[in-house]
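Colleague: take this sequence and fold it.
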Amino acid sequence: MPNYRYDPASVLENSSALLYWDLTIITDGYITANRPYIVLVDRSVRRAIIVDITIPHDDNLVKAEKEKVSKYLDLAHEITAMWNVESTVIVPIVVSANGLLAKSFDQHLKKLSLGCWIKSRIQKAVVLETARIVRRFLTLEP
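Modeller: Alright, predicted model coming up:
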């Protein structure tokens, strides 16, 4: 099934992992940034991973990556305290609208235990979506 047709469940769980997809994380204290795209709890190593995805313009690649990390710091601390995990890692997935990747992209894939094979698929998906948006805009009549 193509990735653009996949509609994941909000919560997936098995004996070793818990995955939240686009779900508000309820916390003890008030946190404004509490809805990342993905939160994965690896029970075997007692670690949580917050994954958030953004597709900025080429000029804002590094800035967007830093913003994603700082945006979810409070949530990461809350998750570590509330869910009895040893650590919470924030992994920003940042691909520019033209498919450019930050230098740190490979490091982020390693944190997710994903190989470099997925880079080209991510880039392709982003570029195709950008082309679709441009095509739709150009067909608008005044």
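
Colleague: okay, CA-based contacts and neighbour counts for the rest of this
Modeller: Noted.

Colleague: now the helix ranked longest in the chain: buried residues?
Modeller: What stands out as the longest helix in the chain, according to DSSP state H, is helix 117-138. Using 16 or more other C-alpha atoms under 10 Å as the test for burial, helix 117-138 gives 119, 123, 126, 127, 130.

Colleague: in TSV, list those along with distance to residue 75.
Modeller: Listed next are the buried residues of helix 117-138 as TSV, based on distance: C-alpha to C-alpha, whole Å:
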residue	distance to residue 75
119	27
123	28
126	27
127	31
130	30
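
Colleague: just the closest of those residues to residue 36, please.
Modeller: For those, the closest approach to residue 36 (C-alpha to C-alpha) belongs to residue 126, at 18.8 Å.

Colleague: second chain to compare with the first, below:
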Amino acid sequence: KNNNNNTNYRKYILKENISNKCRFCGIITESIQHIIDGCPVLSYSEYLHWHNNIAKIIHQQLAKDNGILGEETPHFKCQPARILEKDGMKIYWEEPIATDHTVVHNRPDILVLDRKNKRADIIDIAVPNDENISKTWAEKIRKYQDFAINLKHVYQLESVRVLPVVISANGLVLKALHQSFEHLRLPKKLINQCQKAALLATACIVRKTLGMA
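Modeller: Okay, the predicted model is just below:
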């Protein structure tokens, strides 16, 4: 396939008589960056699939490490249960959690609630472009602060942490992600697995787009 099949390249370099707007949304000038990060049409389908693949990898590992799941299923075939529970620990998947006060953002991708050890971990995933990794990380922390405070009060917990998982479309990560994985006692190799999932999804989106006439 010709890797320079985006409409902008074809219009201005190949001099074809076509629009240089994105073939999906028809609004923004088409570029690889727009395709993998900014197209509003793709964001509701391709990007969600991309995001969920990473979330599934982490959810399944957490369930396995805590003795809730035995057999491992390839993440792309896996459909996580809304709530998994064992020995005072619950792992929630995209489940809204009620608290004493109304909180707008009360549905993280994954919530690990450990009543026995009086702690909780709020995990939320994002796959931004390379330039927005730090900004997205900070946004995730801010987004769930009120929820963390309310959760700590309602369940009388000693520790509640917001742990963003931010991996760029090209697989870049912050050092803070390694610290988050250490806190969750997740193996280091899992970061590589999540990066691989992000890169494969990026390649799939680009290939699909450039393959269109």
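
Colleague: TM-score of the superposition?
Modeller: Once superposed, the chains reach a TM-score of 0.94 (TM-score structural alignment, normalised by the length of the first structure), with 141 aligned residues with a C-alpha RMSD of 1.1 Å.

Colleague: report the separation between residue 174 of the second structure and residue 134 of the second structure.
Modeller: As judged by C-alpha to C-alpha, to the nearest Å, residue 174 of the second structure and residue 134 of the second structure stand 8 Å apart.

Colleague: sorry, wrong one. I was asking about residue 60 of the second structure.
Modeller: 26 Å.

Colleague: between the two, point out the one with more neighbours.
Modeller: residue 60 (22 against 14; other C-alpha atoms under 10 Å).

Colleague: what secondary structure does the spatially most central residue of the second structure sit in?
Modeller: By C-alpha atoms, centre = their mean, the second structure has its centre lying nearest to residue 125, at 3.0 Å. Secondary structure for residue 125 of the second structure, judged by DSSP: H, G, I helix; E, B strand; the rest coil, is strand.

Colleague: aligned partner of it in the first structure?
Modeller: Aligned by TM-score structural alignment, residue 125 of the second structure pairs with residue 53 of the first structure.

Colleague: before we move on, the earlier item: ok, the residue nearest to the centre of the second structure touching residue 168?
Modeller: No. Between residue 125 of the second structure and residue 168 there is no contact under C-alpha atoms under 8 Å: 10.6 Å.

Colleague: what does residue 69 of the first structure align to in the second structure?
Modeller: Match for residue 69 of the first structure (TM-score structural alignment): residue 141.

Colleague: what about the one helix or strand that match maps to, how far off from the first structure?
Modeller: Per DSSP states H and E, residue 141 of the second structure falls inside helix 133-143. Comparison of helix 133-143 of the second structure with the first structure after fitting gives an average deviation of 0.6 Å (mean C-alpha distance after the TM-score superposition for the first structure).

Colleague: repeat for stretch 190-210 of the second structure
Modeller: Stretch 190-210 of the second structure sits 1.0 Å off on average (mean C-alpha distance after the TM-score superposition for the first structure).

Colleague: let me know the secondary structure of the closest residue in space to the match of residue 69 of the first structure that isn't next to it in sequence.
Modeller: Of all residues not flanking residue 141 of the second structure in the chain, residue 162 sits nearest, at 6.0 Å (C-alpha to C-alpha, 6 or more residues apart in numbering). Assigned with three-state DSSP, residue 162 of the second structure falls in the strand class.

Colleague: any figure for the gap between the counterpart of residue 162 of the second structure in the first structure and residue 3 of the first structure?
Modeller: In the first structure, the position corresponding to residue 162 of the second structure is occupied by residue 90, as judged by TM-score structural alignment. The gap separating residue 90 of the first structure from residue 3 of the first structure is 23 Å, by C-alpha to C-alpha.

Colleague: repeat that for residue 26 of the first structure.
Modeller: From residue 26 of the first structure to residue 3 of the first structure the distance is 28 Å (C-alpha to C-alpha).

Colleague: and these two? Which one has more around it.
Modeller: Counted by other C-alpha under 10 Å, residue 26 of the first structure and residue 3 do not tie: residue 26 has more neighbours, with 14 against 8.

Colleague: the more buried one reaches residue 34, doesn't it?
Modeller: Yes. Here residue 26 of the first structure lies in contact with residue 34, judged by C-alpha under 8 Å, at a distance of 7.5 Å.

Colleague: is it true that residue 130 of the first structure touches residue 95?
Modeller: No. Between residue 130 of the first structure and residue 95 there is no contact under C-alpha under 8 Å: 11.5 Å.

Colleague: mutual contacts of the two, please.
Modeller: Common contacts of residue 130 of the first structure and residue 95, defined by C-alpha atoms under 8 Å, 6 or more residues apart in numbering, are absent altogether.

Colleague: about what we covered before: how far away is the residue nearest to residue 141 of the second structure from residue 187 of the second structure?
Modeller: Residue 162 of the second structure is 19 Å from residue 187 of the second structure, where distance means C-alpha to C-alpha.
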